[in-house]
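Peer 1: Sequence and predicted model, in that order:
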Amino acid sequence: MNFKTIAIHAGHDPKNHLGAAMPPIYQTSTFGFRDVGQPGPYDYSRSGNPTRAALEECLAALEGGRRGFAFATGMAAETTALMLFSSGDRILVQNDLYGGTYRLFETVFRKQGITAEYVDLRDLDALRAALATPAAAIWIETPTNPLMNLTDLAAVAGLARAHGAITICDNTFLSPYFQRPLDLGIDVVMHSTTKYLNGHSDVVGGALIAKREDLCDRIGVLQNALGTCAGPQDCYLVLRGIKTLGVRMEEHNRNALAIAHWLQAHPAVSEVLHPGLESHPQHSLALKQMTGFGGTFSFRVKGGEAQLYKLLRGVKVFLLAESLGGVESLIDHPATMTHASIPPEVRQRMGIGDDLIRLSVGLEHVDDLIADLDAALAQ
């Protein structure tokens, strides 16, 4: 079946739920046993819940994986993924990435003996050099948050396999509608389901999807042992959002690309970072491994801090807020918001300067969004 059909039907069979067209919310902590020592398909909601199972089956179908796993937050998904590793393991990590992920590596897992080594994954020679020393995994964001750098997934997956490393790819920015990393050889796909998968800014959640049976088994054990799973109400909300994922992503993509082209010609803007623009240095790679560009991108503003703050305070339709992927448009200043947990000198080395703005372009009429930015930039 096609993606939009799978998004609506995968994970739920009405015949198994009294004909209910939508997956019911099984808001229960425990389930009765059939007899002594004979549990039914579910016994305790940390170990499994029918609403969560519906979401997890849908996620696996959308990403082309064997199993999906739903978590309470995106960071819970990342934490569970990192528990696949042991003290002494070395992980090669995208050198520009989400601030919360950087904080998790540096303030939590480094103390546990799991070391992150930051590598520019655009540079395959640099990756080969880093792999000369054994590494347990390669941690990828593509596009990166917020610089919109891309990783050649097929090439990195091939190098990782040759060196015995697991590949983990954050696919939050594009969703499986525009990119399917497992099809390109990646081992584990990760999502903040808070973002495009849910799409309505009314839930937080995370997901891992894998194709290899051994990894599926290990993630399943960790999800249960750590108790990082998502609750049934949150799973229901993500499932509801997924049903419109295809149509939403198409509109996000159209709106964001139109705004990126408009910003590129604006005299107050010094650079637009959007992989759908021919000016993006990895535009050809975007066309090769992505079927669309998503609704989130960044740009740089001329004029210093005063002009930047006028823009952030001047918008009326865009909401100054963290997160992305909702139906409403958001504007974010990474240096003081989503990436504030990264030390300033590290941010500068990454390229996340004070002049950088990130947009999550929503589903409002694109003319209204451009008019809002135009008026704010005019200030």
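Peer 2: Structure's in. What do you need? Numbering: from 1, shown residues only.
Peer 1: Could you use CA atoms for every contact and neighbour count after this?
Peer 2: OK.
Peer 1: could you pull out the strands for the stretch 151-300 of the chain?
Peer 2: With DSSP state E, counting those that start in this stretch as the criterion, the stretch 151-300 of the chain has strands at 166-170, 188-192, 206-210, 269-273, 296-301.
Peer 1: show me the contacts for residue 3.
Peer 2: Taking CA atoms under 8 Å, 6 or more residues apart in numbering as the criterion, residue 3 is in contact with 62, 177, 246.
Peer 1: try residue 72
Peer 2: 204-206, 228-231, 234.
Peer 1: Quick one: closest of the strands of the stretch 151-300 of the chain to residue 48.
Peer 2: strand 206-210 (14.7 Å; CA to CA).
Peer 1: could you say what helices and strands that closest one packs with?
Peer 2: helix 50-63, strand 67-71, helix 74-82, strand 188-192 (3 or more CA pairs under 8 Å, 6 or more residues apart in numbering; DSSP states H and E).
Peer 1: The second one vs strand 206-210, what angle?
Peer 2: If I follow you right, that is strand 67-71. Per axes from the mean of the first three to the mean of the last three CA atoms, to 10 degrees, the angle that strand 67-71 makes with strand 206-210 is 160 degrees.
Peer 1: returning to what we had before: can I get the strands of the stretch 151-300 of the chain in a markdown table with mean neighbour count?
Peer 2: As requested, the strands of the stretch 151-300 of the chain are exported to a markdown table (neighbours: other CA atoms under 10 Å):
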| stretch | mean neighbour count |
| --- | --- |
| strand 166-170 | 23 |
| strand 188-192 | 27 |
| strand 206-210 | 28 |
| strand 269-273 | 20 |
| strand 296-301 | 23 |
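Peer 1: any chance of those strands in CSV, plus distance to residue 94?
Peer 2: Converted to CSV, those look like this (distance: least, CA to CA, whole Å):
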stretch, distance to residue 94
strand 166-170, 10
strand 188-192, 14
strand 206-210, 18
strand 269-273, 17
strand 296-301, 18
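Peer 1: buried sites along the longest helix belonging to the chain?
Peer 2: Identified as the longest helix of the chain according to DSSP state H is helix 245-264. By neighbour count on 16 or more other CA atoms under 10 Å, the buried set for helix 245-264 is 245-246, 248-257, 259-260, 263-264.
Peer 1: Show me where the stretch 1-150 of the chain has its helices.
Peer 2: Assigned by DSSP state H, counting those that start in this stretch, the stretch 1-150 of the chain shows helices spanning 3-9, 50-63, 74-82, 99-103, 124-131.
Peer 1: Next up, a structure to set beside the first:
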Amino acid sequence: MSDTTGFSTRAIHAGQQPDPTTGAVVPPIYATSTYAQDGVGGLRNGYEYSRSANPTRTALEECLASLEGGSRGFAFASGLAAEDTLLRTICRPGSHLVIPNDAYGGTFRLFAKVHARWGVQATPVPLTDLAAVEAALRPGETTAIWVETPTNPLLAVADIAALAAIAHDAGALVIVDNTFASPYLQQPLALGADVVMHSTTKYCGGHSDVVGGALVVDDPDLAEKVAFHQNAIGAVAGPFDCWLVLRGLKTLAVRMDRHCDNAERVAAFLSDHAGVSETIYPGLDSHPGRELAARQMRRFGGMVSFRVAAGEQHALDVCARTRVFTLGESLGGVESLIEHPGRMTHASVAGTELEVPADLVRLSVGIEDVEDLLADLGQALD
């Protein structure tokens, strides 16, 4: 697919040519571990063992690379598997990274509880404060700035282009976790990032039926290093999981537009509700990053967070009372989810500088009829 081909056209066709044997328009699920070789070392189309490569995974990786505007895509068993593989690719004992001070709890746990034991240090910084980011860099030691934008769960918006300029001046990479935005809403590589990471479990898959992760890079040398570590470490996505994510990507654009439509209505509703002390959504005029989000995102996304005026117990009560919103972790599926980050997704950062407010509720706004979502939140709050 040409880079000038439309997003949805690439999502449906990139890496997914009709099967040459049968003409099937949907890529087959190649449920195989090994491949017959044409003589010793004679690999047929480069396939020898499915940890190294699998045709279904190749289709997904080519599609993701096309959607993110990169040269190579890599599919993994989970978002954290993708993160771990990337860190082992670019870091060594003594490496240092700058990370968001409101990063996803699982990402922080990976840095603080796993890679710290191997001499990799991470400094949490508000990425919206460019001076603080620059001050946190350690010349000769800082390997990368790890970016979430919008962040999870406080939905802060970071300036990818500005962070890329700062990082590259210091000889560091910029890695963007693009899970919340999805490839449809935001293109980090075009803004100067070096690596894009996804939990494909979320919007890319879109139906809460698969766990996966991905990396997309543009630099050929970095791509070769990631490819080596993907094979050497082996935390790859299985063929059925790849097929499910491919299926989800075909409808990503239409789903994201509906997610955004509904989230905008939900955010406006919560902003006017007496039981809500603060509504956090990049599309609201009250959000400090609204102007930046409007520049670097197509729309403002499907995630909304809010703080319950009466405190933590009432926030827990709201989570328990919804009927259309399902109480559950994860995000990005067609169904709406509600959760209490302090007790659920971000429990691992309790007691650290990344601890989230106890009265915070996070919504993954789905694609149901929006009037039903508003009525459900209204009865839960009232």
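Peer 2: Yep, it's here. Predicted model, so just to flag it, every value in this text is computed and none were measured.
Peer 1: And the TM-score between these chains?
Peer 2: The TM-score (TM-score structural alignment, normalised by the length of structure 1) is 0.97; 375 aligned residues with a CA RMSD of 1.0 Å.
Peer 1: one step back: please convert the helices and strands packed on strand 206-210 of structure 1 to a markdown table, extending it with distance to residue 271 of structure 1.
Peer 2: Shown next, in a markdown table, are those (distance: least, CA to CA, whole Å):
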| stretch | distance to residue 271 of structure 1 |
| --- | --- |
| helix 50-63 | 33 |
| strand 67-71 | 36 |
| helix 74-82 | 30 |
| strand 188-192 | 27 |
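Peer 1: coming back round to it: among the buried residues of helix 245-264 of structure 1, which two are most distant?
Peer 2: So for the buried residues of helix 245-264 of structure 1, where distance means CA to CA, the most widely separated pair is 245 and 264, at 27.9 Å.
Peer 1: Now which residue in structure 2 aligns to residue 109 of structure 1?
Peer 2: Per TM-score structural alignment, the equivalent position to residue 109 of structure 1 in structure 2 is residue 115.
Peer 1: For that match, give its distance to residue 144 of structure 2.
Peer 2: To residue 144 of structure 2, residue 115 of structure 2 is 14 Å away according to CA to CA, to the nearest Å.
Peer 1: Which one's more surrounded, these two?
Peer 2: When residue 115 of structure 2 and residue 144 are compared on other CA atoms under 10 Å, the one with more neighbours turns out to be residue 144, at 26 against 19.
Peer 1: For residue 150 of structure 2, see how far away residue 287 of structure 2 is.
Peer 2: The separation that residue 287 of structure 2 has from residue 150 of structure 2, given CA to CA, amounts to 12 Å.
Peer 1: Counting neighbours, go ahead and name the busier of these two.
Peer 2: Set residue 287 of structure 2 next to residue 150 and count neighbours by other CA under 10 Å: residue 150 wins out with 25 against 16.
Peer 1: Which residues are in contact with the aligned partner of that one in structure 1?
Peer 2: Here residue 150 of structure 2 is matched to residue 143 in structure 1, going by TM-score structural alignment. Residues near residue 143 of structure 1 by CA under 8 Å, 6+ apart: 149-151, 173-174.
Peer 1: any idea how far the aligned partner of residue 239 of structure 2 in structure 1 lies from residue 9 of structure 1?
Peer 2: Residue 239 of structure 2 maps onto residue 232 in structure 1, with residues paired by TM-score structural alignment. Noted for residue 232 of structure 1: a distance of 18 Å to residue 9 of structure 1, by CA to CA.
Peer 1: Of these two, which one has the most company?
Peer 2: residue 232 (24 against 16).
Peer 1: And residue 101 of structure 1, how close does it get to residue 210 of structure 1?
Peer 2: 20 Å.
Peer 1: nope, residue 35 of structure 1 is what I meant
Peer 2: 34 Å.
Peer 1: count of neighbours near the residue nearest to residue 115 of structure 1 when sequence neighbours are not counted?
Peer 2: In this structure, residue 115 of structure 1 finds its nearest non-sequential neighbour in residue 90, 4.8 Å apart by CA to CA, 6 or more residues apart in numbering. When neighbours are counted by other CA under 10 Å, residue 90 of structure 1 registers 21.
Peer 1: how about residue 103 of structure 2, what's its match in structure 1?
Peer 2: Residue 103 of structure 2 maps onto residue 97 in structure 1, by TM-score structural alignment.
Peer 1: Touching, that match and residue 146? I think so.
Peer 2: Yes - Residue 97 of structure 1 lies in contact with residue 146 (CA atoms under 8 Å); the separation is 7.3 Å.
Peer 1: With distance to residue 215 of structure 1 as extra columns, can I get the contacts of residue 3 of structure 1 in a markdown table?
Peer 2: A markdown table is the format used below for those (distance: CA to CA, whole Å):
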| residue | distance to residue 215 of structure 1 |
| --- | --- |
| 62 | 18 |
| 177 | 23 |
| 246 | 28 |
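Peer 1: What is the neighbour count of the residue mapped onto residue 336 of structure 1 from structure 2?
Peer 2: By TM-score structural alignment, residue 336 of structure 1 lines up with residue 343 in structure 2. Residue 343 of structure 2 has 14 neighbours, counted by other CA under 10 Å.
Peer 1: Repeat that for residue 291 of structure 2.
Peer 2: For residue 291 of structure 2, the count of nearby residues is 14 (other CA under 10 Å).
Peer 1: how near is it to residue 227 of structure 2?
Peer 2: Distance from residue 291 of structure 2 to residue 227 of structure 2, by CA to CA: 37 Å.
Peer 1: same question, residue 125 of structure 2
Peer 2: Taking CA to CA, one finds residue 125 of structure 2 at 30 Å from residue 227 of structure 2.
Peer 1: So these two - more neighbours on which side?
Peer 2: Taking other CA under 10 Å, residue 125 of structure 2 and residue 227 do not tie; residue 125 has more neighbours (22 against 18).
Peer 1: so which of the helices and strands packed on strand 206-210 of structure 1 comes closest to residue 375 of structure 1?
Peer 2: Nearest to residue 375 of structure 1, of these and by CA to CA, is strand 188-192 at 32.3 Å.
Peer 1: Pull up the aligned stretch in structure 2 for the closest one.
Peer 2: So strand 188-192 of structure 1 sits over residues 195-199 in structure 2, by TM-score structural alignment.
Peer 1: right, and residue 172 of structure 2 touches residue 138 too?
Peer 2: No - in this structure, residue 172 of structure 2 is not within contact of residue 138 by CA under 8 Å, at 9.7 Å.
Peer 1: Good, we can wrap up now.
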